[in-house]
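> everything below, folded, please.
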Amino acid sequence: MSTVGIVTGAGRGMGLECARRLADDVERLLLVDLDEVTVLATAAQLSGAGHRAVVEPFVSDITDADGLTRLAARAGELGSLRAVAHAAGISPTMADWRRILSVDLVGTALLAEALRPLATRGTAMVCFASMAAMFGDSAPQPAVEAALAEPLDAHFLDRMREAVGPGIEDPGVAYTWAKRGVQRLVQREAVRVGPVGARVCSVSPGIVGTPQGRQEAEHHPSMKSLVESSALGREGRPEELAAVVAFLLSDEASFLTGVDILVDGGTRAALAARS
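This is a model prediction of the structure:
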């Protein structure tokens, strides 16, 4: 049976680099993106580059439950699910608070739910969280944690607004909570799929040189000082994140599950050293 890989947000940035890596690790590769033009171009590019995998584009919004059901069905038709790199997401300058929570957290939960029946021994999934999840208020907030634990609840957004307060309407605050939610979801999902021998981890990128990252930097000048003061003193490259994801998806990481890997060039370490 053919091994199958899925990359979401595959049209650009870190998702594109993850797709490049997975194209040599599986036999069939589904590239998922909302932007049809971009994902078709990426699929054509990878198909013509001599990679091992047969590459297939799949146009879908990560928040479309019906689309994700079709994605899971297609993956099942192609073979055995081996690797999932879930890089699709939006950042604070791209949408309002509701859309950010819906795409970055609810979409991740919908994808995990759709693919869970395909999980088997050797299946591995990596979800993208963010260094941003480690900023902001770190004091225990039981009401917020309770809401984050149920992103598929029909009243999830209202519960988050009630638990966090009006501050959640700031897109940056919503993004922070969404990415914390992804980290929590990964812990829960690891327990769900562990009995069949499947694994789930998350990665939390720091500031990475992608179009989306540059857009954020234009609106938030403080990001430049974070980069300059980090341990390595530079922003990350998309392929560096893809290399970490590739390891987490590989058999070499077979005892890693339910954890988040911070890939930030030492930004947090530098902040801690100054505190």
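> every contact and neighbour count from this point should use C-alpha atoms.
Fine.
> what number of residues lie near Glu252?
Look at Glu252: counted by other Cα atoms under 10 Å, it has 10 neighbours.
> correction: Gln45
Gln45 has 13 neighbours, counted by other Cα under 10 Å.
> just checking, it is part of a helix?
Yes - assessed with DSSP: H, G, I helix; E, B strand; the rest coil, Gln45 lies in a helix.
> how far away is it from Gly11?
From Gln45 over to Gly11 the distance is 11 Å, taken as Cα to Cα, to the nearest Å.
> try Ala132
Ala132 is 23 Å from Gly11, by Cα to Cα.
> more crowded one of the two?
Each of Ala132 and Gly11 has its neighbours counted (other Cα under 10 Å); Gly11 has more, 26 against 19.
> sec struct for Ala73, please.
Applying three-state DSSP: Ala73 is helix.
> how many neighbouring residues does it have?
For Ala73, the count of nearby residues is 14 (other Cα under 10 Å).
> ok, Glu36 next?
Count around Glu36 with other Cα under 10 Å applied: 15.
> state the distance from Leu30 to Val244.
Going from Leu30 to Val244 by Cα to Cα gives 20 Å.
> another sequence for comparison is provided below:
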Amino acid sequence: MEPAISRRLAVVTGGCGGIGVACAREFGRTHDLVLADISAERVDRLSRRLTEEGHRIVGSVAGDLADGETLASLSALVRDHGMLGVIAHTAGVSSGMADWKTIIRTNVLGTALLLDAMEAFLINGTVAVLVASVAGHLAPADGEVDRLLDAPYAGDLLDQVEHILVDAGGGIGDNSFHYSGLSGPAYGLSKRATIRAAALRSARWAEKGARIVSISPGIINTPMGRYEVEHGEAAAAVLEQTSLRRWGAPMDIAMAAAFLASDQASFITGTDLRVDGGMIPARLGEKCW
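The predicted structure is shown next:
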């Protein structure tokens, strides 16, 4: 029997979410898949479904990416099953899903620790695509916050973030993504941190021939996106502020990720691609220019 063609690995985090499933299907055409999700039941179910569709799943991990054991298990799968081709990091929580502490821990610390762990496996041609959000573009620049979230390893991280948010009166961030309390502002800051993570790590990754980028989706027709629109303040205005006047589809994000991970994008690194149907330009108007 002829040996199987060697394919690189695609690590897809948040693999059971709408964007994660779309990315798994897209990258699974050309890569062997390693899936990660918070829920063991969901990731097992997805693994079976993708296998039935003809994709090759070499392993899956369930757990919190900010937890050392989860990352150790994920790292072991990458180490034992081949060369790392793509990291599609779609895992995250939104304003309506969690309190602000969980948002910061998951979206900021979890992302930083994941990237730290995967840096051990970077080779020439590896690409990471981090899913951020247009909320990260609407969160105002703040040097103190940026310095804190760029390296979110301090033991008192949450205390420091709370101090900043409370002092700002919960006013950091974009009100149309705002929920009661500090969740809305924290979400915007967490996604700004994701965008910055790609920019700040790009030079170090380039030394190994690897690239890292982010994508900022607008309103995407996933369970998370629908929940945000149905329950967020000023949600009715969101689609009106999207120039194309429609929801984005998960495959809109997966196809953008596939392009960014391809050889056609080999000179693109350390930057963010908005896939928002024109929401940010429409939202900011003349201030955009």
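> any idea what the TM-score comes out to?
Once superposed, the chains reach a TM-score of 0.93 (TM-score structural alignment, normalised by the length of structure 1), with 271 aligned residues with a Cα RMSD of 1.7 Å.
> Leu84 of structure 2 and Leu122 touch, don't they?
Yes - taking Cα atoms under 8 Å as the definition, Leu84 of structure 2 is a contact partner of Leu122 at 6.6 Å.
> neighbour count winner among these two?
Neighbour count, other Cα under 10 Å: between Leu84 of structure 2 and Leu122, Leu84 has more, with 26 against 21.
> residue in structure 1 paired with that one?
Here Leu84 of structure 2 is matched to Leu81 in structure 1, going by TM-score structural alignment.
> would you verify that that match is located in a helix?
No - judged by three-state DSSP, Leu81 of structure 1 forms no part of a helix; its state is strand.
> that one against Val4, yeah?
Yes - with contact defined as Cα under 8 Å, Leu81 of structure 1 and Val4 form a contacting pair (4.8 Å).
> which residues do the two both contact?
Shared contacts of Leu81 of structure 1 and Val4 (Cα atoms under 8 Å, 6 or more residues apart in numbering): Ala75.
> what about the longest helix in structure 2?
In structure 2, ranked by residue count with DSSP state H as the criterion, the top helix is helix 183-206.
> check for me that Tyr153 of structure 2 belongs to a strand.
No - if the criterion is three-state DSSP, then Tyr153 of structure 2 is coil and not within a strand.
> measure the spatially most central residue of structure 1 to Arg199 of structure 1 for me?
Central residue of structure 1 (Cα atoms, centre = their mean): Phe128, 2.4 Å from the mean position. Phe128 of structure 1 is 15 Å from Arg199 of structure 1, where distance means Cα to Cα.
> swap in Leu111 of structure 1?
For Leu111 of structure 1, the distance to Arg199 of structure 1 - Cα to Cα - is 15 Å.
> likewise for Pro166 of structure 1?
Pro166 of structure 1 sits 36 Å away from Arg199 of structure 1, going by Cα to Cα.
> those two: who's more crowded?
More crowded of Pro166 of structure 1 and Arg199, by other Cα under 10 Å: Arg199, with 31 against 10.
> which residue packs closest to whichever residue in structure 2 pairs up with that one, ignoring adjacent ones?
Pairing criterion TM-score structural alignment: the partner of Arg199 of structure 1 within structure 2 is identified as Arg211. Of all residues not flanking Arg211 of structure 2 in the chain, Val127 sits nearest, at 4.7 Å (Cα to Cα, 6 or more residues apart in numbering).
> what count of nearby residues applies to the aligned partner of that neighbour in structure 1?
When structure 1 is aligned by TM-score structural alignment, Val127 of structure 2 is paired with Ala124. When neighbours are counted by other Cα under 10 Å, Ala124 of structure 1 registers 28.
> repeat that for the one 5 residues further on.
As a burial measure, the neighbour count of Ala129 of structure 1 was computed by other Cα under 10 Å and equals 32.
> go ahead and confirm it touches Pro205.
Yes - Ala129 of structure 1 lies in contact with Pro205 (Cα under 8 Å); the separation is 7.2 Å.
> what is in contact with these two at once?
When Cα under 8 Å, 6+ apart defines a contact, no residue borders Ala129 of structure 1 and Pro205 alike.
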